[in-house]
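**Q** Give the three-dimensional model of this entry:
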Amino acid sequence: MSSSHTALVTGANRGIGLAVCRLLADSGLDVVLGSRDLERGRRAAAGIKGPVRAEQLDVADPDSVRACADRLAEAGTVVDVLVNNAGIYPTEPFFAVSEQVLADSLQVNLLGAFRTCQAFVPGMVERGYGRVVNVSSTGGQLTRGGPNPPAYGIAKAALNALTLVVANSVPDHVKVNAMCPGWVRTDMGGRGAPLTPDQGADTAVWLATLTEHGPTGKFFQDRRVIAW
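**A** Purely as a prediction, here's the structure:
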């Protein structure tokens, strides 16, 4: 892939998002590392070799998304690849889930990707190239007894639906896919998880660098299509 392409990764100052940034930079892309806390983002970006810079981006805040898009536009930076990685993981059983917990999960896990897609995908369509990767989970699958944990799974099931909607709303030169990274050793996944962040990031990086003949509108794990 040409080094002229630029990727924006959300929730990227640690864990899977940070691994995605590093692997994309290794692949020759310019990388914008999105982080709610700009200083943490800058420290994370400083540890990556290659053209990586941090931007303040809180996907749960529509003003933050708009401000980030405006700053990038003013700097002449176009986003060719969007990796919607930012997420939260509420684990309460259904009857313990408050309306606020569900709302927070939807704000980050669903509406965050909705906002960034609306901000950046139209430019991809206009320029004739784009890759969107929504970091989802098998916890959102409807084929495994329903979303689980409830607040998290409901939001991820909705993110899968959003993936299909966006894929069906753009021409084929913009590839829009979802993926499950698996159980990864991060702050979210815990120390007992079997996969490293690099292993969890692999499918996202593959989807972010698909060729023109690559798939779109699919859900992947370990680079293989899985059921919604």
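**Q** hey, let's count contacts and neighbours off CA atoms from now on
**A** Noted.
**Q** Was I right to think V133 contacts L207?
**A** Yes: taking CA atoms under 8 Å as the definition, V133 is a contact partner of L207 at 6.5 Å.
**Q** any common contacting residues for these two?
**A** In the contact map built from CA atoms under 8 Å, 6 or more residues apart in numbering, the residues linked to both V133 and L207 are N177.
**Q** Proceed likewise with the subsequent sequence, for comparison:
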Amino acid sequence: MTVALVTGATQGLGRALVEGLAQRLEPTDTVYLTGRDRNRVSAAVQTVQGRARVRGELLDVADPDAATELARQLGERHGGIDIVFGNAVMRIGPDDNPREIIDTYTQVNNFGTTRLLRAFAPILNDNGRLLVVASSLGTLHHLAPVLHKRFTEPSSLDEIDEQIANWRDSTKEGRAGAWPAFVNIPSKIGQVAAVRVLAHQRRQSDERRGVLIAAVCPGMINTPTSALWWDVSTAPTPAQAATALLDLALNPVEPEHHGELVRDGQVVPFS
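**A** So this is what the prediction gives:
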């Protein structure tokens, strides 16, 4: 029996990942559709079509204890987990003031990611997958060289959290310095760096057990939020964008993907 979980799954790519898993897995398998609003979770579960059983669970990744508690419950219920997609994200528009939203933004996108990694990596079954949805913006190419060491030198998730907290505080205080104005860039780099750190710590064990921990880039997607920033009229739908991510979750592991940012089956170099 396969057990899968998707965060931020009540709409868009997250919901498409749930439906794709439900369609590709078997009736004996379970896919957990999670979100922070009970009514939206329940409504989303009702719309998913597929063979596997889909269950709704509350999970607000901004809550410091929520991921750990849900991982504990699922570990007791199933003994472990096979597939986790970390897709929860706070969406922002061009008119949002970074100084006003940065606290909530980092709690969801960055600290939410490291909480998920800490909570679910220990209960991954053999041949498990722990995939964080990031972006090609999560590479050092988009960051001033003076800042690169902040994301290449840390050796723990705690140290990554410290760098994100430093960036958050600099943004709140209006002293961004070399940090880019577009908050998606440091945030996505922080997500990819967190994946890299955790994967490095676990590499030998994960390779022996067939486990894959990676960041994934779905590319541009035709969603209302993306449309606030770019012309996405010809971009793939969430269901289309989910295909490559589902392939990564369900196909045999490619060792070179471990700890990397992967787009359409290819590694996107971090630096």
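**Q** How close are the two chains, by TM-score?
**A** Once superposed, chain against chain, the TM-score is 0.86 (TM-score structural alignment, normalised by the length of structure 1); 221 aligned residues with a CA RMSD of 2.4 Å.
**Q** which residue numbers in structure 2 go with the lengthiest helix in structure 1?
**A** Among the segments of structure 1 that qualify as a helix by DSSP state H, the longest is helix 150-167. Following TM-score structural alignment, the partner segment of helix 150-167 of structure 1 in structure 2 covers residues 182-199.
**Q** Quick check: buried residues in the matching stretch?
**A** Counting neighbours by 16 or more other CA atoms under 10 Å, one finds that the buried residues in stretch 182-199 of structure 2 are 183-199.
**Q** what does stretch 195-210 of structure 1 give?
**A** For stretch 195-210 of structure 1, by 16+ other CA under 10 Å, it's 195-209.
**Q** Sort out for me which of the residues you listed are in helices.
**A** P197, D198, Q199, G200, A201, D202, T203, A204, V205, W206, L207, A208.
**Q** export the residues you listed to TSV and tack on distance to G139 of structure 1?
**A** Formatted as TSV, the entries for those read as follows, by distance: CA to CA, whole Å:
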residue	distance to G139 of structure 1
P197	18
D198	20
Q199	18
G200	15
A201	17
D202	19
T203	17
A204	17
V205	21
W206	21
L207	20
A208	22
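**Q** Out of those, the closest to A73 of structure 1 would be?
**A** For those, the closest approach to A73 of structure 1 (CA to CA) belongs to A208, at 21.0 Å.
**Q** what's the closest non-adjacent residue to that closest one?
**A** Leaving aside its chain neighbours, A208 of structure 1 sits nearest to R131 (5.5 Å; criterion: CA to CA, 6 or more residues apart in numbering).
**Q** For structure 1, which segments count as strands?
**A** With DSSP state E as the criterion, structure 1 has strands at 6-9, 30-35, 52-56, 81-84, 130-135, 174-179, 219-221, 224-225.
**Q** which residues of structure 2 does the third one align to?
**A** This points to strand 52-56 of structure 1. Using TM-score structural alignment, the residues of structure 2 aligned to strand 52-56 of structure 1 are 54-58.
**Q** could you dump the strands of structure 1 to CSV with distance to D70 of structure 1 and mean neighbour count?
**A** Converted to CSV, those look like this (distance: least, CA to CA, whole Å; neighbours: other CA atoms under 10 Å):
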stretch, distance to D70 of structure 1, mean neighbour count
strand 6-9, 14, 26
strand 30-35, 14, 27
strand 52-56, 11, 23
strand 81-84, 16, 28
strand 130-135, 19, 28
strand 174-179, 22, 28
strand 219-221, 31, 23
strand 224-225, 35, 12
